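J.: Quick one, what's the 3D model for this:
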Amino acid sequence: MNAHSAWLSPDGQTRQDTRVTQVGAVTPVTDVKGRSGVLPGSDGGRHRVTGLWLAGTAGAMSATVGVGRAVIQSSIARGAYPVAVTEPVPLTFADGNPQYGRIDLVVLRVYDHDHDASGRYEAAVEIVQGEPKALPEAPAAPDTSLVLFTVAVAAGRSAGNGGIDWDNARVDLRPATVAVGGILPTHSDDTAPGGYPGHYRDVGTTLQRWDGAAWVPYPKGIGGVVPAGVLTTGGYPGQYRDSTTGVLQRWNGSAWLPAVPGPAFAQSLDAGSTASTTYTATLADTAVSALTLTFTAPPSGSVIISLGARMYTKDSETASAHMSPQVTQGSTVIWAADDERAASASGAVNKSVSTALRLNSLTAGATYTVTAMHRSTNAAVTCWFDTLFLRVDPIT
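T.: The predicted structure follows:
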């Protein structure tokens, strides 16, 4: 029979019918299989999972597995086996090999004679003993079993010779499973994929969502601002986070950009001069080789560029000093320096001048550089520039 229905057959419900029709019982792995695991929960809600804990006896080779509930998924035909351990189960580990250590498993195992010819119909907590080796490895888990712990048994250990060092020998491998739609509490080293897009799990202090290909950190609900240092990749375009430098950022689908870009500002208080009649970024007599400013284009693609300086033309009332912006994106010149876009002054007396210009058609999110360029209208006249500044303001 390929289709099973619970509580429908007039001849009675079989054990297999019961197992394979646990719709919604556990975290899905496929459309018809669930995730094997221990049901989470603890007194007072202080711990992720307390069921089926392995408590070792100090200085001995014995331990006890506590009470708890679990689900063990088998094949599609066999279904999932719910198991409840209602009384603590004592276990005794074999003495260590004289020469080599080994790794044992503690498992919750299901025996079903109808499928494994074991002659048994029961669940059991067991030790699966590993092989002593110079580099010991855990043995393979039996079919239809759930690995709870690995226990390293050091060479030569016995009840009369130190017993098992439980704090260091015991490794907790208990996976958790919850109902469909429930948030799965798990370990950071859990590599199991999600069962469906929109599946959630809790890893330590981070909530994650399965997007169909990977677990994506999702520490805040839609519209929430993610705390600094928590999220590397955004969960959706329009998500906001606080950066480690205190800047509010927005995820655009591929990168984090300032949520409110600019204004950006740069200045130099060191005077410099040039007699070049072609625009140059370099001024003489100053420690500032070139005044530049980098900015990120806002979503509108438009900015206001302001620049200015205190200028004078040495020993000339007729020559002019020009200061104009040059805008580049990498090696591409977007705006070349031009007299039409220059702040200009004439005369041998200092004058503070500035201008503001609108630049459009920038690529939102792209990085641009503004460079202050300078020239004199007369090669025989030296032009001086002091208290220079550049400023870029985004236009919304």
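
J.: Could you use CA atoms for every contact and neighbour count after this?
T.: Noted.

J.: Grab the nearest non-local neighbour of Ser306.
T.: Leaving aside its chain neighbours, Ser306 sits nearest to Ala356 (4.2 Å; criterion: C-alpha to C-alpha, 6 or more residues apart in numbering).

J.: Any chance you could list what contacts the strand or helix carrying that neighbour?
T.: In this structure, Ala356 sits in strand 351-359 according to DSSP states H and E. Strand 351-359 is contacted from outside by 302-312, 341-345, using C-alpha atoms under 8 Å, 6 or more residues apart in numbering.

J.: Identify each buried residue in that strand, please.
T.: 351-354, 356, 359 (16 or more other C-alpha atoms under 10 Å).

J.: Of those residues, which is the nearest to Thr64?
T.: Among the buried residues of strand 351-359, Leu359 lies closest to Thr64 (C-alpha to C-alpha), at 74.0 Å.

J.: separation between the closest one and Thr369?
T.: 13 Å (C-alpha to C-alpha, to the nearest Å).

J.: about what we covered before: what's downstream of the strand holding Ala356, the next helix or strand?
T.: strand 367-376.

J.: Check which element follows that next one along the chain.
T.: Under the assignment DSSP H and E, the closest C-terminal helix or strand after strand 367-376 is strand 383-394.

J.: ok but Asp167 is inside a strand, no?
T.: No - counting by DSSP: H, G, I helix; E, B strand; the rest coil, Asp167 is not found in a strand; it is helix.

J.: And for it, the neighbour number?
T.: 10 (other C-alpha atoms under 10 Å).

J.: now Lys33
T.: 21.

J.: what's the answer for Tyr240, then?
T.: Neighbours of Tyr240 (other C-alpha under 10 Å): 25.

J.: Verify the stated contact: it with Pro258.
T.: No - counting by C-alpha atoms under 8 Å, Tyr240 does not reach Pro258; the two are 9.4 Å apart.

J.: Tell me the residues that contact both of these two, please.
T.: 248-250.

J.: Contact partners for Pro219?
T.: Here Pro219 is in contact with 206-208, 226, 230-231 (C-alpha under 8 Å, 6+ apart).

J.: One more sequence to fold, the one below, so I can look at both together:
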Amino acid sequence: MTVRSAWLLPLTQTREDTRLTPVGTYAPESEMRTRDGVIAGGNPFAATSAGAMSLQIGVGRAQVQGTDAQGAYPVAVDAPVTLNFADGEAQFARVDSIALRVYDQLFDQAGQNLAAVEIIRGTGSATPTAPSMPSACLRLWDVTVPAGASAGVGGIPWSSALGDRRRFTSTYGGIIPRGYGLAFNGAYDGQYRDNGAGLERWDATAGAWEAYPATPTRPISTKQVTPAPLTTTGAFVDFTAAAWPRITFTVPSSGAVFVSVGGQVSNRSTAASTAWMTWRATGAYTEAHGALNGLSAQAGRVIGTRRVYRDGLTPGGQVTLIPGWNISSNAGTDVFVQDGQLTVEFVQ
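T.: Below you'll find the predicted structure:
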């Protein structure tokens, strides 16, 4: 036997069938559906030219999902299968698909119970597309058949005609290997897949695949360009964007960040004179200039950094931080707010 499937009538499933077909492979796609796909290992269902209009499909194993009522069929191809393509259309190219197909007379009108490797023929068109798959079919390859192609005129250019459409599956809790197409949602929170460059974990709350472990986000920082002008006293004042650029950032999924402000502040006008270097937040999160986030000096000079933690922010929200200053009096010497740096660190 070349193509085997478990759980088909009549009840002639052999022990060999059971051993060869991937009965234990089960990656959920919904409450009642299994993710169909190729079982990784070597180069399953490899496509090799077998002639001008012929293609050989190698051995491999897979799960083929039918309707919800049918369930998924474990399939094994234990010997290469050669397929012969019909000649090209007279005017336009077409795209044929090679698929694993399961016939089950309890659910279809074919009147037979078997699994097969088949060509699903496409339609000639100025812009040909691959044909839709019948139920209980798993697409493996697309083949572009040029207009007028035949064995007598060179056949199909296999080096450029093949499109690999093998997608992979795994067992429940396993990592889905990289395969054709990454545009699919996860089936459950915490599912993993290999995107070809690293692992991703499905976050059901966010409805997105996220790098795992999370890719560290570099801190964002701006530096003060010019000192505070000291033209206003006794109140908090925003630096202009030219004097000290603002920071706009997207709140990470944790909803938490560290914000640091540092530099030199000094005011020795009187024993009670103060100088402040601060920031305020606007946008998806708001916070005013003040003692909760500022760096200050009274009747003296301070060089330092103030680092504060902020959580409970809305993930995905846009927040802008605006540096500020406050001078209580500026009649004396050593009155300045300068050399500032504002930094946002993202908590993953």
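
J.: TM-score for this pair?
T.: Here the superposed chains carry a TM-score of 0.67, computed using TM-score structural alignment, normalised by the length of the second structure; 306 aligned residues with a C-alpha RMSD of 4.8 Å.

J.: rewinding a little: out of the contacts of strand 351-359 of the first structure, who's nearest Ser75 of the first structure?
T.: Ser302 (60.7 Å).

J.: how much space between the closest one and Thr371 of the first structure?
T.: Plainly put, Ser302 of the first structure is 18 Å away from Thr371 of the first structure if you go by C-alpha to C-alpha.

J.: And for Pro90 of the first structure?
T.: 77 Å.

J.: And Trp166 of the first structure, by the same measure?
T.: From Trp166 of the first structure to Thr371 of the first structure the distance is 66 Å (C-alpha to C-alpha).

J.: And Ser135 of the second structure, what's its match in the first structure?
T.: Taking TM-score structural alignment, Ser135 of the second structure has Asp143 as its aligned residue in the first structure.

J.: Comparing Pro90 and Thr371 of the first structure, which residue is more hemmed in?
T.: A count of neighbours by other C-alpha under 10 Å puts Thr371 above the other of Pro90 of the first structure and Thr371, at 21 against 15.

J.: For the more buried one, give me its contacts.
T.: Contacts of Thr371 of the first structure by C-alpha under 8 Å, 6+ apart are 281, 290-293, 325-327.

J.: coming back round to it: the contacts of Pro219 of the first structure in helices, which ones?
T.: Nothing among those maps onto helices, per DSSP state H.

J.: What remains of these once you look at the second structure?
T.: Among the contacts of Pro219 of the first structure, the contacts conserved in the second structure (both residues aligned by TM-score structural alignment, their matches' C-alpha atoms under 8 Å) are 206-208, 226, 231.

J.: Could you give the separation between the terminal residues of stretch 83-103 of the first structure?
T.: So stretch 83-103 of the first structure: terminal residues 25 Å apart, C-alpha to C-alpha.

J.: hmm, back to that, and the furthest pair within the contacts of strand 351-359 of the first structure?
T.: Among those, Ser302 and Tyr312 lie farthest apart (C-alpha to C-alpha), at 32.0 Å.

J.: mind listing what Gly12 of the first structure touches?
T.: With C-alpha under 8 Å, 6+ apart, Gly12 of the first structure has no contacts at all.

J.: quick one on the thing from earlier: now, which of the contacts of strand 351-359 of the first structure lie within strands?
T.: The strands, defined by DSSP state E, take in 303-312, 343-345 from the contacts of strand 351-359 of the first structure.

J.: how about those in CSV, adding distance to Gly96 of the first structure and neighbour count?
T.: Below are those laid out as CSV (distance: C-alpha to C-alpha, whole Å; neighbours: other C-alpha atoms under 10 Å):
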residue, distance to Gly96 of the first structure, neighbour count
Val303, 74, 24
Ile304, 77, 15
Ile305, 77, 20
Ser306, 79, 19
Leu307, 80, 26
Gly308, 82, 26
Ala309, 83, 27
Arg310, 86, 20
Met311, 88, 30
Tyr312, 91, 26
Ala343, 86, 22
Ser344, 90, 25
Ala345, 92, 25
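
J.: can I get these in TSV with distance to Ala179 of the first structure?
T.: Output for these, formatted as TSV (distance: C-alpha to C-alpha, whole Å):
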residue	distance to Ala179 of the first structure
Val303	53
Ile304	56
Ile305	58
Ser306	60
Leu307	63
Gly308	66
Ala309	69
Arg310	72
Met311	74
Tyr312	78
Ala343	69
Ser344	73
Ala345	76
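
J.: tell me which of those residues is nearest to Trp7 of the first structure?
T.: Closest to Trp7 of the first structure, out of all of these and judged by C-alpha to C-alpha, is Val303, at 70.3 Å.

J.: tally of neighbours for the nearest residue to Met323 of the first structure once chain neighbours are set aside?
T.: Once flanking residues are discounted, Met323 of the first structure sits nearest to His374: 4.6 Å by C-alpha to C-alpha, 6+ apart. For His374 of the first structure, the count of nearby residues is 30 (other C-alpha under 10 Å).

J.: Contacts only, for His374 of the first structure.
T.: 274, 278-283, 321-324 are the contacts of His374 of the first structure under C-alpha under 8 Å, 6+ apart.

J.: which among those residues end up buried?
T.: Judged by 16+ other C-alpha under 10 Å, buried ones among these: 274, 279-283, 321-324.

J.: of the buried residues of strand 351-359 of the first structure, closest to His199 of the first structure?
T.: Among the buried residues of strand 351-359 of the first structure, Leu359 lies closest to His199 of the first structure (C-alpha to C-alpha), at 45.5 Å.

J.: Could you report the neighbour count for Gly66 of the first structure?
T.: 17.

J.: The second structure: which residue goes with that one?
T.: Checking with TM-score structural alignment, Gly66 of the first structure has Gly58 as its match.

J.: Distance check, that match against Thr48 of the second structure.
T.: Relative to Thr48 of the second structure, Gly58 of the second structure is positioned 8 Å away (C-alpha to C-alpha).
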